[in-house]
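[1] Coordinates for the following, if possible.
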Amino acid sequence: AAAVEHVVRTALALNCEISMRTIFHRKNYFYPDLPKGYQVSQYGNTPIGTNGYLDIEKADGSTKRIRITRVHLEEDTGKSIHSDGLGYSVMDYNRAGVPLMEIVTDFPPDVESAEEARLYAETLRNILLYLGASDGRMEQGSLRVEPNPSVRPVGSDTFGVKTELKNLNSFRAVQGGIEYEMTRQIAEIEAGRTVVQATYGWDAEKGVTVLQRVKESEQEYRYFPEPDLIPIEFTPDYIERMRETLPELALVKKNRFVSQYGLPQADALVLVNDKATADFYEDAVRAGGEPKAVSNWLLGEVTRLANAANVPVAQTRIIPPALAELTNVIADGTITGTIAKKVVEEMFITGELPSLIIERLGLKVAGTDVVAGIVAKVVAANPDVVAKIKGGNEKSIGFLKGQVMKETKGQARPDDIDRLLAEAIANG
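    Below is the predicted model:
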């Protein structure tokens, strides 16, 4: 039941039509990954989802719609492991028989380049993560991308022979594998040879595709209805309940962050790339944080600390209300931006609120009288620098600012330092 729900929700998120009655089939073939000789799948025109699409966002900001033919449920097969030098392959059957969702793009294809294929795969993974339908770990095989590239002469309406690529365990491999295979197919055609429909594995170390097996045609699979599984019939109420569980997806959320919170497109895109991070951000804003400041600190210092500790941003000890409070104590002048970095580091370690850390460590902004005294001391100790400044070398004032910041341990407001230095130099 859970597997069916995941497929239905994914199909709805991909704008598919739902087949109200769907059946399973046996796909018959002999290969080591299926020792029983057949796979339970869905064949024909009654998969769970049909006629869907997803939109990818290209580097230039434009969007392109990729049509999806079908979303269906089948059983997974074993994993073939091909090792150089052994002279044979081994099989891992741990995943054999586990429910597997397959998503198939339309034909004629909308994906027209290796880059678009990578963008499609990245967008699809993001949707699956938002839905909770997959953890998206390509390196572990829980998300697999198996493109079928083909080439044709410029201006031709006739599609070439396609091949299937496997062992693509990263988005870089998806793009690299397709680019190599396109180059290989072109070389075959230009040499007067015929491209054979076959399955190729991607060798990431060598950067080449390796022939695994010649593809069977659909007729050779001898599909027939699965006798051990009854048809599944959905009700309109069930489909509506599934639709109501769908979250706001990344592309919609990104556009909303831009319009509602005034974030730059690039920042919004990074935030929504991970649902937990996007939720953390919005929780901090709802807790009273200034939207742009929350984004800057979350994508800056918090991300830096999280990456260094190898933990997800949303799973650190920093909680959304604490980040909101941080932006507010900076805005109201309680602490400077320099001190704020120290506060964030303490928040990361202890999980305390900024106000408690500021009080415990005595990090409030230094008073004007204190800063004025330090400025006078720095100016008196550096007469040569003051002379250069009075002589027109205004860049030298940067040295004096640095000395004041050092003496105040970053607890002086930059505006106060600028004003008091200017007064001290003018009156000196």
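[2] For the rest of this, base every contact and every neighbour count on C-alpha atoms.
    Noted.
[3] which residues in the protein form strands?
    Using DSSP state E, the strands of the chain run over 17-18, 21-22, 25-28, 38-41, 49-57, 63-75, 79-82, 89-92, 99-105, 164-166, 198-203, 208-214, 224-225, 232-233.
[4] Same list (those) but as CSV, adding mean neighbour count and distance to residue 139.
    Shown next, in CSV, are these (neighbours: other Cα atoms under 10 Å; distance: least, Cα to Cα, whole Å):
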stretch, mean neighbour count, distance to residue 139
strand 17-18, 20, 31
strand 21-22, 16, 32
strand 25-28, 20, 27
strand 38-41, 21, 24
strand 49-57, 21, 23
strand 63-75, 20, 20
strand 79-82, 14, 13
strand 89-92, 12, 15
strand 99-105, 19, 16
strand 164-166, 22, 12
strand 198-203, 20, 13
strand 208-214, 15, 18
strand 224-225, 15, 34
strand 232-233, 12, 33
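[5] Ends of stretch 14-34, what's the gap?
    The straight-line separation of the ends of stretch 14-34 (Cα to Cα, to the nearest Å) is 30 Å.
[6] go on, stretch 226-233?
    Terminal-residue distance, stretch 226-233 (Cα to Cα): 16 Å.
[7] what does stretch 73-93 give?
    From its first residue to its last, stretch 73-93 covers 19 Å (Cα to Cα).
[8] List the neighbours of it that are in contact with it.
    Residues from elsewhere that reach stretch 73-93, judged by Cα atoms under 8 Å, 6 or more residues apart in numbering: 3-4, 7, 32-34, 39-42, 47-48, 94-102.
[9] So which elements touch the longest helix along the chain?
    Criterion DSSP state H: the longest helix present in the chain is helix 171-190. Applying 3 or more Cα pairs under 8 Å, 6 or more residues apart in numbering; DSSP states H and E, we find helix 171-190 packed against helix 114-131, strand 208-214.
[10] Can you give me the buried ones in it?
    Within helix 171-190, the residues scored as buried using 16 or more other Cα atoms under 10 Å are 171, 173-182, 184-186.
[11] I have a second one here; can you model it like the first so I can compare?
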Amino acid sequence: MPTTHQLIRGYEVVIGLENHVQLSTQSKIFSGSSTAFGAEPNTQASPVDLALPGTLPVLNRAAVERAIRFGLAVGAKVAPLSIFARKNYFYPDLPKGYQISQFEIPVVQGGKVEFFVGDKKHVVNLTRAHLEEDAGKSLHEDYHGQSGIDLNRAGTPLLEIVSEPDMRSGAEAAEYAKTLHALVMWLGICDGNMQEGSFRCDVNVSVRKPGEPFGTRREIKNLNSFRFLVDAVNYEVNWQIDEIEDGRKIQQATVLYNPDTGETRAMRSKEDSADYRYFPDPDLPPLVIAPEWVERVKGEMPELPAVMAARFIEVDGLPEYDATMMTQSLATARYYEAAKAAGAVPKLVANWVMGEISKRLNASGGEIDAAPVGPELLAKLIARISDGTISNNAAKQVFEVLWTGEASDVDAVIDAKGLKQVSDTGAIEAILDEVLAANQKSVDEFRAGKDKAFNALVGQAMKATKGKANPALVNELLKKKLG
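    Down below sits the predicted model:
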């Protein structure tokens, strides 16, 4: 069931996603042709990929194992028997005149994906995930007004993951897509390269008044950016509401999003399954997956994000939200564990990863495994906070220097900038005596029950030490002096 009911202009938005995940096999799903990206056009299209007379497809075992791995990761049923079908349609980049896919009986059935939007947990149920081959690609640039056809992608193995219409906003859909993207990379079944088409999003969008049946959906095709996904959904939702408010009916259609204009436009009327005339592929027998095969794949899988997050909660004492954030990607989890192994307090590592590090990576578009401040360096910085050498504010100054590459040693930066905290009890007591003597009004107000006066005295003490006094020690000693 959907987890949120956000209304836009009085309408409920209903969103479901279909994600095409290119599987990380060396060869295609039904032939031995290479799947490497960037080859000269039409140099990796074999007679099998083109369905030339006399050729027969042979299923790639590695593609099936990646589908099994995904099914296990999302808690789905891995079908003991599934069927390949021919999906018939006629485009210039589809050399066979049909696509080999799965229809009535897919290899993965059901499952769910959990994620956070802000600090709120969401669950999206999956309908299915099925194996299929990719089509070729139409090229429209540098052809002097004509189009070219590159069939290198034809036959590339895909896992199409179909969600239930459980999402209610573009932001929610984007977080679901990000979580799915991270999961397939975590499992090693996809390289996740969205610019090369390894992970593509088709978004089905409709609107309705609360409590009414689902509206007519329009499918936004081939979104290759999470930001574009949000923008495309927001535009499409408002367009559909405008149409309905103006008395027009929504027509089922496939649309494209133009990031330059920020608009969607209809590409063609949307087909229903009957239009594709599905029938079982006569050249491929049913796919039989024995229980032993599933168990072997299960034994070879990495620790899953949900299992790892549960371990971080139980062993490290992290809140559920923090643990989920630390397992958003395998790179993030490795960074967190490396910093922890270097002696840093787990909760403090999580705070820094979700705070300063995340902020800078979002600004630069970088990845955490290439962050200028590595896990061991962060652990040393956290250690200097924990042992009272520097304050949290001073630590942020040190972090800034480390991140920009001006220095690579925590202690050297602390010394160079004079950021070491004053933790000498005698010195702080002497300063507090001066502060109390100079601020008798605040002392009287505190003793009269005004707690804000205490904060004012702490502020005066920190000012007198130019922010270098250990705040915890200042608070402790000041409370004693005030009785």
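[12] Give me the TM-score for this pair.
    Here the TM-score for the pair of chains, by TM-score structural alignment, normalised by the length of the first structure, is 0.74; 409 aligned residues with a Cα RMSD of 4.6 Å.
[13] how big's the offset between the longest helix of the first structure and the second structure?
    Once fitted to the second structure, helix 171-190 of the first structure is off its aligned match by 4.0 Å on average (mean Cα distance after the TM-score superposition for the first structure).
[14] tell me the angle that helix makes with strand 198-203.
    130 degrees (axes from the mean of the first three to the mean of the last three Cα atoms, to 10 degrees).
[15] hmm, who's touching helix 171-190 of the first structure?
    So helix 171-190 of the first structure is contacted by 114-115, 117-118, 121-122, 145, 147, 149-151, 165, 168, 194-195, 202, 204, 207-209 (Cα under 8 Å, 6+ apart).
[16] Quick one: work out the angle between it and strand 208-214.
    Put simply, helix 171-190 of the first structure runs at 70 degrees to strand 208-214, going by the same axes, to 10 degrees.
[17] returning to that earlier point: for the helices and strands packed on helix 171-190 of the first structure, give me TSV that also has distance to residue 259 of the first structure.
    Formatted as TSV, these follow (distance: least, Cα to Cα, whole Å):
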stretch	distance to residue 259 of the first structure
helix 114-131	21
strand 208-214	44
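[18] Compare the ones you listed and give me the one nearest residue 321 of the first structure.
    helix 114-131 (23.2 Å; Cα to Cα).
[19] name the helices or strands packed onto the closest one?
    helix 2-13, strand 49-57, helix 171-190, helix 250-261.
[20] which of the contacts of helix 171-190 of the first structure are buried?
    114-115, 117-118, 121-122, 145, 147, 149-151, 165, 168, 195, 202, 204, 208-209.
[21] Please list all residues in contact with the residue positioned nearest the centre of the second structure.
    When Cα atoms, centre = their mean is applied to the second structure, the residue found nearest the centroid is residue 178 (2.5 Å). If you count contacts by Cα under 8 Å, 6+ apart, residue 178 of the second structure has them with residue 226.
[22] What does it correspond to in the first structure?
    Using TM-score structural alignment, the equivalent of residue 178 of the second structure in the first structure is residue 122.
[23] So that match versus residue 256 of the first structure, what's the distance?
    Residue 122 of the first structure is 20 Å from residue 256 of the first structure, where distance means Cα to Cα.
[24] same question, residue 1 of the first structure
    Relative to residue 256 of the first structure, and taking Cα to Cα, residue 1 of the first structure is found at 34 Å.
[25] More neighbours: which of those two?
    residue 256 (14 against 5; other Cα atoms under 10 Å).
[26] Check the burial of residue 139 of the first structure by counting its neighbours.
    Around residue 139 of the first structure there are 12 residues (other Cα under 10 Å).
[27] Quick one: residues contacting it.
    Contacts for residue 139 of the first structure (Cα under 8 Å, 6+ apart) come out as 169, 170.
[28] Could you do residue 65 of the first structure as well?
    53, 54, 55, 56, 110.
[29] how does it look with 7 Å?
    53, 54, 55, 56 (Cα atoms under 7 Å, 6 or more residues apart in numbering).
[30] Now distance to residue 406 of the first structure too, for the residues you listed, in TSV please.
    Formatted as TSV, these follow (distance: Cα to Cα, whole Å):
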residue	distance to residue 406 of the first structure
53	58
54	54
55	52
56	49
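[31] for those residues, which one is nearest residue 301 of the first structure?
    Residue 301 of the first structure lies nearest to residue 56 out of the contacts of residue 65 of the first structure, by Cα to Cα, at 29.7 Å.
[32] That closest one contacts residue 118, correct?
    No: look at residue 56 of the first structure against residue 118 with Cα atoms under 7 Å: they stay out of range, at 9.9 Å.
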